Every structure is written in C-alpha cells, then in structure tokens.
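Undergrad: Next comes the sequence, and after it the predicted model I'd like to discuss.
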Amino acid sequence: MKIIVVGAVAGGATAASQIRRVLPDAEITVYDKGSTMSFGNCGMPYVIGGVIEDKKKIISATPESFKEKKNIEVYVHHEVVRIDRKQKLVEVKNVQTGKSFTDSYDKLILSPGGSARRPTYEGMDTADVFTLRSYDDMEEILSYIHEKKPSSCAVVGGGFIGVELAEVLHEQGISVSVIERNKHMMSILDPEIAVLLDEELRNNGVALHRETEIANINGSKLTLKNGDVVEADFVMMSVGIIANTELAEAAGLEIGETGGIVTNDVMQTTDPDIYAIGDAAENKEWFTGKPKRVPLAWHAHRQAYIVAKHLEGKPVRIKGLLGTSISKVFSQSVAMTGMTDDMLEEEGIPFKTVLHKSKTNAGYYPDHANITLKVTYHAETRKVLGAQAFGGKGIDKRIDVIATAIFGGLTVDDLAALELSYSPPYSSPKDPVNMVGYKAE
C-alpha cells in the first residue's frame, strides 16, 4: 500500500508513525511546505518567553530520523498543490526551486493544519506585525526581539494563545496590552471564570482593552474604536485559526459549516481513500453530534491513531469532541472541558451549575492555593455536561477527572463518590471534585 501524508507537524507526523507501526510494509511519503517537521506548536510561546532556552527542543523528529528509524520519506519545503482523485495522483511543488512533479497514492491523508487569521487595519503596513503559527514565525519573532529590543507590544486577541503570549512577553520585560473585542479574555469561558482570568492579567501589569477593536494604526500608535490609544513597538495577531482547506476544496471534498473538511467517525472525507485530521478536519461535538472543529494537539494525535487503525482493518471510531483545554496565566491556570452555559442555552438543553471555591489542597500545608471550580450538569438526567476551573496548582487534575467523568457518562452525584487520591500536599479528604457532587445534592 502506498500512502501519502500532506503535512508533517502534529497530525501528519503522528499519522505516518502510527501507520508504520501497524503496516510495516507500507510505502509512506510525507510532504510539508514548511522548513521544519514534527515541532511542538504549543511550546512556541515558551520559546519566545525564554522558558525553553533551546528552540530545537520543541522539535521531536527530523526527516533524517524518520527515514532512519521508521523508513518514512519526509520532504520539507514541498507543497502538495493539487489532487487528482480519479488518477490518485498529487502534484507536488518544491517551494525552493519552483519545480513540480507528480506522485501516486493508494491512500491520502490530509493534515494541512491552519493559518493564523490576519485581519487588516488602516495603516497596518506602517507597523511591525507578526503572527505565531509556524516554526519560521517563531524564529522571525525571536530575531525581532533580539535585534530590535522592543519595550512594548499589543496582542490582538485574548484567546488561549493571546493570553499565553501576554504572559511570556511580559516576563521578557516587554509592556503588554491585550485588545479583545469581547467582554472578557478567553470569551469561550463563562463569566464567573473569565473575570478571574482578567483580574490575574491586570494584577500582573497587563493592560486590557475589552469590547473594542483597532480602528487604525500609525507606526507604533494604535487607535482603538472606543477612542483609546495604545503605544506598541510591535503587534502580535492572535485572533484565531483558519483551516487550510484550499487543496481539499479544489479536489471536490466537502467542506463543513465549521470551515473544516468533513469527516466521518474514522476520519474519512467524502472520498473514502482520502482522510483528514488535525486543525483542518471537522468532526462532531460530544453531546449534540453537531459539526465541531477543535484545533488542539490532542485531537490531531487521536485522529492520527484512528486513521492508522482503520487502515490496519481494526477500526476505532472517534466519539466526539469535548474541547478539553488548559492554559498557564502567570501563577494561575485556567482550564475547561465540555459545554459552556452559552452552548447549552443555544442548544436548549436544561442545565444546572455548581460553583465551588476552596483550597487546592490542605490549608494547613505550606504549599496550597485557591481554586474556583464550576461544573455544569443536565437538569433532568444529572449527567455532567462541562466544567471550568481557575486557580493554582492542581487545576489540570480536576478538569481531567471531570472530562473522564463525562466520557464515562457519570452524573454530578457520582462525583461525590469518586475515590480520589489524598495527601496534604495534593488535595483534601473531600477533593474539590467531591465537593461539587455534595453541593449538587
């Protein structure tokens, strides 16, 4: 079997590796238009912030290592520009030389990722503006900071990446302003949690400009629609990801309402010989089954595994997306899983919530912190529908436990009965997750 993979970052590299594990005799070729394969996108902000001092540490594989260890051919600087579904051919362009050639496939896996959304503003060409999506983007930003030594930055967009950038740039001694058009940072969060995030950012010296957008830019001067003026030596755009679906769309594959390539529960597109995974793939939401696209690393890796198992003839089916995620915000963390209040109201699902505030572990133990945990559950069945948390250490543990509870179909009352590990450095005899269950009674 001859398999071509388009894209060599999280989804594509993992798919190739997983396929080699289950199909040792397959001929596997990977093409990627970038300069670097298999790098950790999520680690890039921390390279910029100096937390990760050696940028090469976020690269987990090279074309040479893939060839040597897995017998997989990887070609970087090579872009697949056309798919001929009838002939089962792809046209590949060497972006360095401009020369093109064709390659054939039995199965084709699309993992083209997404591109950073880059809105345009009047006078934008007068400013130094960056996006962070590729390894090359990261290197460009690192060089700019090293050479120009900027003292201020405007981050446009207060989502997960925008908030992480605000922290790491601030830790580099750069004055940061975040411009967010919604009422709170990370607008996907419910207000009870989002307000805590805003407070943490402000307490650490990050200027927040909410419910407004850029009107125009004049060099280092950004005028906002509410009349505020922000001085910034450079601008970081962090306003979302656009799925790279041009190749799939030109080949006649169906594009869904989320803007991603439509897939079934084994990641096949509308052409059964072509699969799609990662940021550009549209799946379904866990509870409603409606189309959903989550551009996060876990989903790309899981989808890669599902493709490999299907090619092996032992299919494993994707069960839906919860969107479980977490982000570090200075000394605090913010995390979520499942549905929010707004999502539930939009779907007309009756729900109730429990909000619990406590210590992350025994209050008498020197190393403890605060936690605010919100859990949402179905008003009739009492099954857990979602959770959000903000606070110090152990936020990841609580959200992960609740994500597992959702996966297992547990009720909010079951949370009280969970036997969770306890020792004063880690928790309390009644963990915050247990307390949510007790409160719900």
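TA: Yes, it's here. Owing to the predicted nature of the structure, the values given are computational and were not obtained by experimental measurement. Numbers count the residues shown, from 1 in each chain.

Undergrad: Every contact and neighbour count from this point should use C-alpha atoms.
TA: Fine.

Undergrad: ranges for the helices of the protein?
TA: Assigned by DSSP state H, the chain shows helices spanning 10-22, 44-48, 63-70, 135-148, 160-171, 191-203, 246-250, 297-312, 341-347, 395-407, 412-417, 432-440.

Undergrad: quick one, the last one and helix 395-407 angle?
TA: An angle of 60 degrees separates the directions of helix 432-440 and helix 395-407 when computed by axes from the mean of the first three to the mean of the last three CA atoms, to 10 degrees.

Undergrad: The fifth one too?
TA: Between helix 160-171 and helix 395-407, the angle formed by their directions is 170 degrees, by the same axes, to 10 degrees.

Undergrad: Packing partners of helix 160-171?
TA: helix 44-48, strand 152-156, strand 175-180, strand 325-329 (3 or more CA pairs under 8 Å, 6 or more residues apart in numbering; DSSP states H and E).

Undergrad: thinking again about what came up before, got CSV for the helices of the chain, with distance to L373 and mean neighbour count too?
TA: Below are the helices of the chain laid out as CSV (distance: least, CA to CA, whole Å; neighbours: other CA atoms under 10 Å):
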stretch, distance to L373, mean neighbour count
helix 10-22, 31, 24
helix 44-48, 26, 21
helix 63-70, 43, 14
helix 135-148, 34, 15
helix 160-171, 19, 22
helix 191-203, 8, 17
helix 246-250, 41, 16
helix 297-312, 23, 21
helix 341-347, 14, 13
helix 395-407, 8, 19
helix 412-417, 13, 21
helix 432-440, 7, 20
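
Undergrad: Could you name the stretch from the ones you listed that's closest to E257?
TA: Minimum separation from E257 across these (CA to CA) falls at helix 246-250, 13.2 Å.

Undergrad: Can you give the contact residues for the closest one?
TA: With CA atoms under 8 Å, 6 or more residues apart in numbering as the test, helix 246-250 has contacts from 80-83, 254-255, 261.

Undergrad: another structure for you, compare them:
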Amino acid sequence: MNAANKRILIVGGVAGGATCAARARRLCETCEIVVFERGPHVSFANCGLPYFVGDVIESEANLLVASPDLFQHRFNIEVHTETEVTRIDRQARVIEVRDLKTGATREESYDALVLATGAQPIRPPLPGIDLSGIYGLRNIPDSRKIKAAIEHASRALIVGGGFIGLEMAENLVGLGLDVTLLELADQVMPPLDPEMAGYAAERLTANGVKLILGEAVEAFEQLPEGGLSVRTSKGATLSTDLVILGIGVRPDAALARDAGLELGELGGIRVDPYQRTSDEAIWAVGDVVEVKNRISGQWQLVPLAGPANRQGRVAATAILHQFACQEIGTQPPLDFEGVLGTAVCGVFGLTVACTGVNEKQLQRSGMDFEKVYLHPGHHASYFPGARPIHIKLLFAKADGRIFGAQAVGELDVTRVIDVIATAMMQGASVFDLEDLELCYAPQFGAAKDPVNMAGMVAANHLRGDLQLADWDALGSTAALLVDVRSDAEYAGGHIPDAQNIPLESLRDRLHELPRTREIWLICGVGQRAYYAYRLLEQNGLQVKVLSGGMQTHQARMRTVGQL
C-alpha cells in the first residue's frame, strides 16, 4: 500500500486528536487529514480551565493552543468545529457527520479513522441535577458559564475532592467565595493514600474551605429566594449559590459502542499497543481509551494530557506504517506500553504529586510490597528557606522494584516525583535511586538528594540494615516504644506509652532496655531512630523503626481525626 492520497479522519481534537493530526502530517505530506470537533475549539488547554475561572489566566485566548486556521495554513489539515460524527459504517469505511450550526448531514469516507472523543463529566441522575446553577467543567464554554454565575454568587459547593475539585476550591476562594467541598470518600485526592492526602486536606481547611468527607449528595432543590439547597447522605442540608461537579469523568465511547468496537469493563475503548481498536482501520486515543497500568498490569482510565499526547503520536505512526506496509501484522516503530499515572496538583501553595500505584491498589492487587516515609528538606538545611517534602515510597519486598511514590510539599516536589517516575519507566529499583547522580548546590538540593534518601532508606531495609515496624500494628503491639528525641521535643507531644531516651544518652542507658522484648524506635522524621537502631542492633537488642517518625504519626492521626 502507498500512503499517497490516503484519507485520515480524526474525531475529536484537544490533546490526543490534535497531536495525532499534526504527527500524521509530519509523516505524510500527501495524505488528506481532516479533524471533526463537536465543540467550538479544536485544541485548547483544558487543564488551565480552573485558573481561567479564577482569573489567574486572564485571557480566554491564552487557553487556545491552536486554531482551525493554524491547522489549515501551517499543516494543511482541514478542521471542522461544531461538527458531530454521529455514526460509523465500518464495512463501507464512512462516517456520518452533522453540522451542528445548520443541522445538515453528510458522509465522509476514510482509509484510517481515529477516535479521540474524550470523556464526559459524570453527572449522576440525582433529583434536581438539571437545575440551573449546577455546572461541570470540561471545556471553555463551561468555564464561561461558571464565570458568569460567580458574578452573582457568594457561596459555592464543590462536589468531588479530586484534581478539579481542589483546583476549583483554590480559585473560588481566591475570588472571595465561601467554599464548601463535599467528597464521598474519607479523603481528598484519591490517587494518594489517606495519610499523604491529609496534608492537602489540612491546607484546604487552613485557607477557609469547609471540608466534608465521607458524605455524598442525595438531591438538589431550588430555593425560593434563589440559590440551591443540597441534601447529603447523612441528612445535612447545605445552601449554596452554585455547584461545581468534580466527581470525575467517564469515556465518551458511545460512537465506538454503536459501531461494535470492543470496549473494556471500565467503559473505555480497548486498543492494542499501537492504539488500534478491534477494527484494523480504526484507532483510538486519549480519555476515551482504557490503558494498562505499567505496575499492576490492570486496565484503568487515566484522563491526563501527557498520555493522550503520546497516544496520538503512536496512533499516527502506526497508521502511516500500516499504509506503507503490505502486511498489517508488521510492527510499527512506536508503541504505547501503558501508564504510571504520574500526576500533580497545586492547592494553596502546596504541591501534591504521585506516580505509580498507591498502597490501596497494591493491597487490592495482592502484590507483596513494603513502604518507607521520609521528610527531607527540599534543599540543604543550612541554606535559608529549606522546606520539607513529605515522601512515601512503595517498592517490592523481593527485589526493590519501585511500585509508586507520593510527595507533598511547597517546593521541588515535582522534580522528586519526575525523577522517580523516570526511574520507574526504566524498571529501576530502590538500589538505583540511592545511586542516582543528581544536581547539587545548596540552594537547589542536598548532597544526599531527597530521591537518593528515599532509595537509601528502602535499600537499607532490604539489605537487612534497617528493620521497619508496622505502623498499622502500633495500637496492638507488645513492643516497647522508645522515643529518642530530646526531652523538650518529647514533652511537646509524643505517642502514648512511649518511653523517652534521647539518642545522645542511649549508650549510657542500654541497661534500661529489655533484651527479650522487641523495641520500636521513633524520632522526629526517622533519622535519629535509624542511628539508634544501628546502635541497639549491634548490642544484640531486638529493634525496629517506625518509618518517618512523629511526622508520619501526625499525618496518620490527622486522617482519622485524632489531631
């Protein structure tokens, strides 16, 4: 087959579809490439929408990544906005297209079809869900409606504590609104484990957001004087001027389903490593597809721009490869091997980031894992302005392969997670992390970078140089808990029943410690407890360390409301 004059039709723009179109043109100058977009904009920065609502991004034009004119004049790609694809005839290889402005329909033939139909905000069938004043946020027209509503509002209710919910909370508070955030789960930020998400919850409440966890919306009602009344699953009634639904999204796969393409259990389109669907002439990219998790191997939905862009490149490459090859079975040079789910969110100056799988997912998958906590400064402690980064690292007990990482802090958090994510993409272990050579100057990092430190703590454990106590067993253990912080630190707050023996006096007080009873050590963040561990272990005592010290203990207590 020759690629000359082949026709590639792409349904949907934004990240996946627009990237696929541009890549296809770079690979084939003679192909006819046409994009159909249901909305008014073919390529826009939907990740910036909360900040446009909050007037951080002042101009709507700044959200427009590329216009139809740019696609036409720079890439010779034809773009039809406000145009809906309503049907696929796979046998004839044609699609039915409707112009949303005129209502006129027509058919368009294809040699290759790419579905980038994205996802739709979840809007559950609750009583009153269609009342005015209840909004989703998925595109620029949505943001315009919310901005108009804010002009006459003083109170806002956000339903959902994920990325969009947290970003909207920050931006609405910035506009002077009284904000309540309602989340069905017992934590915000579902990709994180509860003790790590607690840092974000604390920052939200510190900035005036009323946080209601473990509660769902049951119904909406219009108030006679204006505004909305919201009834919750625990019988509470909340009054608000507007509601933002940030419950999540689901794949917009109706077109694919109606065409008989294979869908997965999660409702997304199933594709092979080259983004090809169950039809050899149809590909799919972006939020509409299911993807394999690189760690657990399970199918999941990951509505993120980064994977969508990569999938668009892979699909375009595969299409042109198929055009050029006589045998469809020949493998294209690019493939998509799955996702780690690397993501980041900002909330009132706090950065929350993660990669890989969390502890909850590992438990559900039955994978044998270990975890460590640490709380290093983002740069050398002696240089002014060092801020802590709270890190949780998850790894395999057998060989130290990295399963996931979560980090929270004010500075340099994304670098830590990006480095670990890069290592994970190469199949690295915690032993590799401790050996990484990273930039160091006191204003930028430390001689032992936080990433190195995470690897060192985990590697010490796997080598047998550091035995870890189980935080979950703290309330039931028969071990003696020894706090090796100073007298003043201990007096400022400690775990009940913990005995205080400062590290500096530990050698002189060895005789006070039992040799037939296990000893669990704790300090501020874990470092002094490790020093104490090495001392006691070499003196023949049975010792373990509570990873991350009192900082981790406080994070865990915060999640169960005991702080």
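TA: Sure, I can see it. Treat the numbers as computed from the prediction; the structure is a model and nothing was measured.

Undergrad: Next, the TM-score between them, please.
TA: Overlay of the two chains. TM-score (TM-score structural alignment, normalised by the length of structure 1): 0.97; 439 aligned residues with a CA RMSD of 1.2 Å.

Undergrad: E199 of structure 1 is nearest to which of the helices and strands packed on helix 160-171 of structure 1?
TA: Closest among these, once you apply CA to CA, is strand 325-329, at 10.6 Å.

Undergrad: between the closest one and helix 160-171, how many degrees?
TA: 20 degrees.

Undergrad: Which neighbouring elements make contact with strand 325-329 of structure 1?
TA: Helices and strands touching strand 325-329 of structure 1, by 3+ CA pairs under 8 Å, 6+ apart, are helix 160-171, helix 191-203, strand 332-338.

Undergrad: make it 10 Å
TA: Applying 3 or more CA pairs under 10 Å, 6 or more residues apart in numbering; DSSP states H and E, we find strand 325-329 of structure 1 packed against helix 160-171, helix 191-203, strand 332-338, strand 384-391, helix 395-407.

Undergrad: give me the stretch of structure 2 that the shortest one matches.
TA: Residues 350-356 of structure 2 are where strand 332-338 of structure 1 lands when matched by TM-score structural alignment.

Undergrad: Could you work out the end-to-end span of stretch 15-28 of structure 1 for me?
TA: End-to-end span of stretch 15-28 of structure 1 (CA to CA, to the nearest Å): 10 Å.

Undergrad: re the thing from before, JSON lines for the contacts of helix 246-250 of structure 1, including neighbour count?
TA: Listed next are these as JSON lines, based on neighbours: other CA atoms under 10 Å:
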{"residue": "V80", "neighbour count": "23"}
{"residue": "V81", "neighbour count": "15"}
{"residue": "R82", "neighbour count": "17"}
{"residue": "I83", "neighbour count": "22"}
{"residue": "E254", "neighbour count": "18"}
{"residue": "I255", "neighbour count": "20"}
{"residue": "I261", "neighbour count": "31"}
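
Undergrad: roughly how far apart are the residue of structure 1 sitting at the aligned position of G198 of structure 2 and S152 of structure 1?
TA: Aligning on TM-score structural alignment places G198 of structure 2 opposite V195 in structure 1. Applying CA to CA, the value for V195 of structure 1 to S152 of structure 1 is 25 Å.

Undergrad: try A127 of structure 1
TA: From A127 of structure 1 to S152 of structure 1 the distance is 13 Å (CA to CA).

Undergrad: Of those two, give the one with the bigger neighbour count.
TA: S152 (20 against 17; other CA atoms under 10 Å).

Undergrad: returning to that earlier point: closest one to L420 of structure 1 among the helices and strands packed on helix 160-171 of structure 1?
TA: strand 325-329 (20.8 Å).

Undergrad: Mean deviation, the closest one versus structure 2?
TA: Taken against structure 2, strand 325-329 of structure 1 registers an average deviation of 0.4 Å after superposition, with mean CA distance after the TM-score superposition for structure 1.

Undergrad: Work out the gap between that strand and the centre of the chain.
TA: Centroid separation between strand 325-329 of structure 1 and its chain, computed with CA atoms, centre = their mean, to the nearest Å, is 11 Å.

Undergrad: repeat for stretch 120-135 of structure 1
TA: From the chain centre to the centre of stretch 120-135 of structure 1 is a distance of 21 Å (CA atoms, centre = their mean).

Undergrad: what's the straight distance from one end of that stretch to the other?
TA: OK, stretch 120-135 of structure 1 end separation, CA to CA: 23 Å.

Undergrad: Find residues that contact each of A127 and S152 of structure 1.
TA: Counting by CA atoms under 10 Å, 6 or more residues apart in numbering, the contacts common to A127 of structure 1 and S152 are 220, 232-235.

Undergrad: show me the contacts for I88 of structure 2.
TA: I88 of structure 2 neighbours (CA under 10 Å, 6+ apart): 94-97, 107-109, 113, 255-256, 258-260.
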